[in-house]
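Enquirer: Below is the structure, and that's it, no one-letter string:
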């Protein structure tokens, strides 16, 4: 029997999940800012960080740490940006606690903080394009990336 993963109102196919813990899962990004941009999401659907139970919040951070160490190495990064947009006024477009994990390299952005502007342009939509430069990836492309990452996590 397949598991059902939700990301806000969106049903996420198993094929896009590459990591699971007790309270979280890692999924590939529909519109990554740069290669390796993934998400860690709480399994329980709550919109705000302060609504997570302590053990869920702890697991989110432990999962982010575990995922980032693998992602950084696999995508040949030298650093990692973690971003958690907690509420709509913070740029959260999907009302579900999630953290962006983005491998970084020297000079991947001319101005290092421009990455946050790019994050604010993100919207998770199956249909349509909200930011012209970042078109949604195909389900096949997302599956292939998740398959590669799953191997790195021994799954």
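Expert: Sure thing, it's come through. These figures come from a predicted structure and were not determined experimentally.
Enquirer: CA only for contacts and neighbour counts going forward, please
Expert: Fine.
Enquirer: got a list of contacts for the top helix by length along the chain?
Expert: Using DSSP state H, we find that the single longest helix of the chain is helix 54-74. Helix 54-74 is contacted by residues 19, 21-26, 36, 40-42, 49, 77-80, 99, 101-104, 152 when judged by CA atoms under 8 Å, 6 or more residues apart in numbering.
Enquirer: What residues does residue 15 make contact with?
Expert: By CA under 8 Å, 6+ apart, the residues touching residue 15 are 142, 143, 146, 147.
Enquirer: alright, now check it against this:
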């Protein structure tokens, strides 16, 4: 298993830094985020150090997302939130601050709960043809 000695999440995996563990198996670990954007804010990480989604191995992604519904449902049962955001930031421009892949589970309790993502609707800026070009451009790299 790859480890980065300077990575705070690798230190949590190794047990060098304490964490409030929600779930753990041989491949992944979930723990309460110390920042608790909202009550129940949980992080899910692979035990193997992989910096971001661009470098995330397919088998690692499979191991992570296999437990996503279980963690989400456990949060729902414990806190009964009105909703839940799953968030992953990749790169500094996307506000990634720990460069070990991690998925945030952020329970939502209403519009004033402290987490305010902003989504801008740009649907009027793109024609059907432009959307088709965007899709084809991405598809050619799969």
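Expert: Looks like it arrived, so ask away. Computed from a predicted structure; not experimentally measured.
Enquirer: mind checking the SS state of the most centrally placed residue in structure 1?
Expert: By CA atoms, centre = their mean, structure 1 has its centre lying nearest to residue 39, at 1.2 Å. Classification of residue 39 of structure 1 by DSSP: H, G, I helix; E, B strand; the rest coil places it in strand.
Enquirer: correct me, but it touches residue 30?
Expert: No: the pair residue 39 of structure 1 / residue 30 is not scored as a contact, 9.9 Å apart, by CA atoms under 8 Å.
Enquirer: Surely residue 85 of structure 2 is in contact with residue 109?
Expert: No: using CA under 8 Å, residue 85 of structure 2 is not in contact with residue 109, being 10.9 Å away.
Enquirer: Could you check which of the two has the larger neighbour count?
Expert: Per other CA atoms under 10 Å, whichever of residue 85 of structure 2 and residue 109 has more neighbours is residue 109, with 17 against 14.
Enquirer: what about the strands in structure 2?
Expert: Along structure 2, counting by DSSP state E, strands occupy 21-24, 28-32, 42-46, 83-87, 103-108.
Enquirer: What are the contacting residues of the fourth one?
Expert: Residues lying outside strand 83-87 of structure 2 but in contact with it, judged by CA under 8 Å, 6+ apart, are 72, 103, 104, 105, 106, 107, 108, 109.
Enquirer: The second one too?
Expert: Contacting residues not belonging to strand 28-32 of structure 2 are listed as 13, 19-24, 40-47, 63-64 [CA under 8 Å, 6+ apart].
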